[in-house]
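[1] need a 3D model of the sequence below.
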Amino acid sequence: EHFMSVISLVGLDCPPELILQRYTLRSHGFLFLKKDYTLWFALPLLVVSNIATALWNFQDTVIILFSMGLTSRYRRLNKYVAEICSDDNKDDQQNSKKETVKIYSWRKTREVYVNQAKLVRKVDTAVGPIILLTSFGNFYFICLQLFLGITQGINGASTLDLAYYVVSLLWLVTRFTWMILAAAEVNVQSKAALHDLYKYSSNCYNLEVNRLQNQLRKDYVAISGMGFFSINRNIILQMASAMLTYELILIQFDDK
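    Next up, the predicted model:
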């Protein structure tokens, strides 16, 4: 995507000796005029720009990796609970014995879920500013790309510019959606064990199982953007609705 951005700004007809100058003036023309251009000013600017682009993409990767790690831990816990419930239900049906899982074992399982929720909140505190920053940035640039495509049109654009616009927009939407889905999976997996607990045999039911059910049902665990918003699957539709609303407002003001 970044490579196509460079090609789109420079063009295929640019002489090799003018590539850096044309790219710098077109991408950062708001900083200086053509008469102020110097090689010693363009090189540091190019380095800083590439570092900023890499960090911008790296932010989403960090959030996705943290989310995948937390989700993986939840899945292992949920798998353990599912196996216990399945084994006890089978024994109860086959042997007709009213045996219960040791209360101590279920208490330890509940405490593990408590510690896992604490871990999610610690990670949320650490990466919350990054989530807020990258969500705002992705939201802004997606709206900007849509606005420019609608108002300026793409009918008169060259094939290269059109390809860059489509790839850039798809990359932004895909990356942002992937990040949201990865982070939202933490919230989904934090309650996934309830499905197996609700099917747990009444003959094996005990106080600790009831406490675990109440804990998973009432304790809201999710990654957030510094507490301003929590990331779950519903937020994708909310953001899509907000983007549509902003686009309509911007188009109306642009017409005036």
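[2] from now on I want contacts and neighbour counts done on CA atoms only, so please keep to that.
    Fine.
[3] helices along the stretch 151-256 of the chain, start to end?
    Remark: helices assigned in the stretch 151-256 of the chain by DSSP state H, counting those that start in this stretch are 159-190, 194-198, 207-218, 234-255.
[4] residues in contact with the nearest residue to S67 once chain neighbours are set aside?
    Spatial nearest neighbour of S67, chain neighbours left out: A183 (5.1 Å); criterion: C-alpha to C-alpha, 6 or more residues apart in numbering. Neighbour list for A183: 63-64, 67-68, 222-223, 231-232 [criterion: C-alpha atoms under 8 Å, 6 or more residues apart in numbering].
[5] so which of those is the closest to S105?
    Distance to S105 across those (C-alpha to C-alpha) is lowest for A222, with 26.2 Å.
[6] what are the buried residues along stretch 149-164?
    By neighbour count on 16 or more other C-alpha atoms under 10 Å, the buried set for stretch 149-164 is 149, 161-162, 164.
[7] compare with the first, here's sequence two:
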Amino acid sequence: MANYEISYDLRKKVHRITICLMLTAAVEHGLVNAHKLKAWIEETEDINEAFKQYFVSGYPHIFGAVEYSFSLGLLVQLTNLQRTFLWSYADVFVMLVGSAVTFRVNQFCRKVQTLSQKQINDKQAWQSVRNDYSKLFKLCQTTNRHLSNTIIVSFLFNLYFILIQLFSSLKQTADVVKKAYFLLSVLFISIRIACICVFGGNVYEEWANIGCYLNSIPSEAYNAEAERLIQYVLTCPLSLTGNHFFYITRSLMLKIAGAIVTYELVLIQFYENQLR
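    The predicted model follows:
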């Protein structure tokens, strides 16, 4: 597809997505840890003791087994930071792959639009386009084969954390900063899920646009190869999927929102006493 028109700079888009998502993750992680450290400093009024309480209370499963030291605390904190970025990287990776596949599908879509508008009735041209669509379909299949598990893990982690943070925000507390953190955390995760659905779902949206342009081919440009292409496109859709359990589309956001409300109501019923 080297002779296809390039509609936008994919590299700049990839850089913007990566910087924005990773920066958001860093800000969220920094705010919550700064708030915890500030609370311990105000309580102990000693910087060394504050750091000790911050590390010991934050990682009791580690410092309950080994003796505390400041250097070990920094190492554990660095590991936790890497874990945060690793969680965010899975989401970013799905968005970047979705953007890359969308870029190719968009090129194909614009090619079909051009052939349709110029009323080109050359069978070889339509056959070449059909062969290119076959390559796109194989690309999408290969992508799903390698990315499906990552997509499932990404959605499961985001759904789990948004349920936990939303449930925590419902607990009665006099600490306004703590409550604001939980609400902001829910907002950040919601934006992350929305971005995955948008950037990953753009593949499906571009595929739908291809079908619209093919169905609007004028009779002057319609031939046997164009008909074969239409049948091929309609029977072999392009989209990112989580092992075929679900397809990433923009409407998936509404389904996830409904699932969050349902599970949150279940959590409220089971842990009603903790919310009082």
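[8] leaving out chain neighbours, which residue sits closest to the spatially most central residue of the second structure?
    By C-alpha atoms, centre = their mean, the mean C-alpha position of the second structure lies nearest to I196, the distance being 2.7 Å. Leaving out its chain neighbours, the residue that sits closest to I196 of the second structure by C-alpha to C-alpha, 6+ apart is M95, at 5.6 Å.
[9] let me know the helix or strand that the counterpart of R83 of the second structure in the first structure is in.
    Matched across to the first structure, R83 of the second structure falls on A52, judged by TM-score structural alignment. For A52 of the first structure, the element it lies in under DSSP states H and E is helix 39-95.
[10] residues in contact with the residue mapped onto the residue nearest to I196 of the second structure from the first structure?
    M95 of the second structure maps onto I64 of the first structure when the alignment is built from TM-score structural alignment. Counting by C-alpha under 8 Å, 6+ apart, I64 of the first structure touches 178-179, 182-183.
[11] columns distance to N78 of the first structure on top of those residues, output as JSON lines?
    Below are the contacts of I64 of the first structure laid out as JSON lines (distance: C-alpha to C-alpha, whole Å):
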{"residue": "W178", "distance to N78 of the first structure": "23"}
{"residue": "M179", "distance to N78 of the first structure": "23"}
{"residue": "A182", "distance to N78 of the first structure": "17"}
{"residue": "A183", "distance to N78 of the first structure": "18"}
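[12] distance-wise, check the alignment partner in the first structure of the residue nearest to the centre of the second structure relative to V120 of the first structure.
    In the first structure, the residue matched to I196 of the second structure (TM-score structural alignment) is M179. Taking C-alpha to C-alpha, to the nearest Å as the criterion, M179 of the first structure is separated from V120 of the first structure by 16 Å.
[13] for D87 of the first structure, which of the helices of the stretch 151-256 of the first structure is the nearest?
    Closest among the helices of the stretch 151-256 of the first structure, using C-alpha to C-alpha: helix 194-198, at 11.5 Å.
[14] which strands and helices sit next to that closest one?
    Applying 3 or more C-alpha pairs under 8 Å, 6 or more residues apart in numbering; DSSP states H and E, one finds that helix 194-198 of the first structure contacts helix 39-95, helix 207-218.
[15] can you rerun that using 6 Å?
    Taking 3 or more C-alpha pairs under 6 Å, 6 or more residues apart in numbering; DSSP states H and E as the contact definition, helix 194-198 of the first structure has no neighbouring helices or strands.
[16] buried stuff in it?
    Applying 16+ other C-alpha under 10 Å to helix 194-198 of the first structure flags 194, 196-197 as buried.
[17] now flag whichever of those is closest to W56 of the first structure.
    L194 (37.2 Å).
[18] aligned to the closest one, what sits in the second structure?
    Under TM-score structural alignment, L194 of the first structure pairs with G211 in the second structure.
[19] okay, now N78 of the first structure: neighbour count?
    Neighbour count for N78 of the first structure, taken as other C-alpha atoms under 10 Å: 21.
[20] thought it was touching A193?
    Yes: in this structure, N78 of the first structure is within contact of A193 by C-alpha atoms under 6 Å, at 5.1 Å.
[21] roughly how far apart are I251 of the first structure and L148 of the first structure?
    10 Å.
[22] try Y37 of the first structure
    Applying C-alpha to C-alpha to Y37 of the first structure and L148 of the first structure gives a distance of 28 Å.
[23] swap in R107 of the first structure?
    R107 of the first structure is 57 Å from L148 of the first structure, by C-alpha to C-alpha.
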